[in-house]
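In: next input, structure requested:
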Amino acid sequence: MVGELNYLLGLQIKQCKEGIFISQTKYAQNLVKRFGLEKARYMRTPMSMNQKLTKDEHGKDIDPSLYTSMIGSLLYLTASRPDISFSVGGCARYEATPKESHLKAVKRIIRYVYGTVEYGIWYSKDSNSHLAGNSDADWAVNINDRKSTLGGCFYLGNNLVTWYSKK
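Out: Below is the predicted model of the structure:
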């Protein structure tokens, strides 16, 4: 035996008598540094409630490789961060032709991650085997194609076991 599992595929795992905590704190800190936002003011929410992302056909073009790199890094972070799944999924729709407004939204998510690097998922040992699920839809809010975004999560007892956000 090598010992107790502490780190696996970028996931930090802390085991104790009460349960298991899984996070990506180190990865999140490196992500913020990699994109030069460690000196920026952190955000309290990953996305603004008032701003709706659109194709922004008249917006200024940006480097697609930078945008794709940011989105890919954030998508990997959603393995332990369901709080950013919806926002990252919304920004990922514009990878083909990213504009300055899309980059601003992605940077906001990274600034939110900066303020919440210690977030993760807690799996309690004191839980029951009751399976419960929740889902919701925004009913065709997307301005470009009038499609809905669906989201949901499933719990086994008090423990979140899966989540999704899908157009």
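
In: all contacts plus neighbour counts: C-alpha atoms, from now on.
Out: Fine.

In: all the helices of the chain, residue numbers only.
Out: 25-34, 64-77, 85-92, 100-115 (DSSP state H).

In: among the ones you listed, which comes closest to residue 139?
Out: With C-alpha to C-alpha as the measure, helix 85-92 is the member of those nearest residue 139 (14.7 Å).

In: packing partners of that closest one?
Out: helix 64-77, helix 100-115, strand 159-166 (3 or more C-alpha pairs under 8 Å, 6 or more residues apart in numbering; DSSP states H and E).

In: so which of the ones you listed is the most packed in?
Out: helix 100-115 (a mean of 22; mean count of other C-alpha atoms under 10 Å).

In: distance from the chain centre to that helix, please.
Out: Averaging C-alpha positions (C-alpha atoms, centre = their mean, to the nearest Å) puts helix 100-115 11 Å from its chain's average.

In: please provide the structure for the following sequence as well, for comparison with the first:
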Amino acid sequence: MEDSTPAKTPMATTTKLDQDESGKKVDITHYRGMIGSLLYLTASCPDIMFAICLCVRFQADPKESHLIAVKRIFRYLKGTLNLGIWYPKDTGFDLIGYTDSDYASCKIDQKSTSGSSDQITYIFIKPLDEATFSKLVSELGMLNLST
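Out: You can find the predicted model right below:
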């Protein structure tokens, strides 16, 4: 990886990962270790979250095509070592996230691969009034354990 060329994006726009039944199997332990390392980095590099979550789906039976996608994420990180998010202590700031839903991009089950992450993000970064909290709990099917 040291001699590899940095990638400009974590995943190519034309990449459509599937189960790749006929693909060559790779070492599961090595693949899961790479995924775990990448998941750790998502706190300061949220731009890799989508690509990682797509690769996480194939941890049970990873193939060479999945490993190539994971290595591309590492190549992207190699080229963006000076980028990240710093969360200042005791200062008020608003973190606003945007999502672009693509409901048919998943070749396996044709379900949304981005879902309602903007609502989930909103829950964790903003204090909510009781009405908004109740609405999100009912929409997302969450349990309210405080009552």
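
In: next, the TM-score between them, please.
Out: Here the TM-score for the pair of chains, by TM-score structural alignment, normalised by the length of structure 2, is 0.71; 120 aligned residues with a C-alpha RMSD of 2.5 Å.

In: sorry, back to before: okay, the helices of structure 1 in TSV with distance to residue 131 of structure 1 next?
Out: Output for these, formatted as TSV (distance: least, C-alpha to C-alpha, whole Å):
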stretch	distance to residue 131 of structure 1
helix 25-34	29
helix 64-77	25
helix 85-92	22
helix 100-115	30
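
In: so which of the ones you listed is nearest residue 43 of structure 1?
Out: Closest among the helices of structure 1, once you apply C-alpha to C-alpha, is helix 100-115, at 4.5 Å.

In: nearest to the middle of structure 2, which residue? Look it up for me.
Out: In structure 2, the C-alpha nearest the mean C-alpha coordinate belongs to residue 49, at 2.3 Å (C-alpha atoms, centre = their mean).

In: one step back: which one of the helices and strands packed on helix 85-92 of structure 1 lies nearest to residue 14 of structure 1?
Out: Of all the helices and strands packed on helix 85-92 of structure 1, the one in closest proximity to residue 14 of structure 1, counting by C-alpha to C-alpha, is strand 159-166 (15.7 Å).

In: what does the closest one contact?
Out: Residues from elsewhere that reach strand 159-166 of structure 1, judged by C-alpha atoms under 8 Å, 6 or more residues apart in numbering: 82, 85-86, 89, 121-124, 127, 149-155.

In: the residue mapped onto residue 105 of structure 1 from structure 2 and residue 63 of structure 2, how far apart?
Out: Correspondence of residue 105 of structure 1 to structure 2, assessed by TM-score structural alignment: residue 69. From residue 69 of structure 2 over to residue 63 of structure 2 the distance is 10 Å, taken as C-alpha to C-alpha, to the nearest Å.
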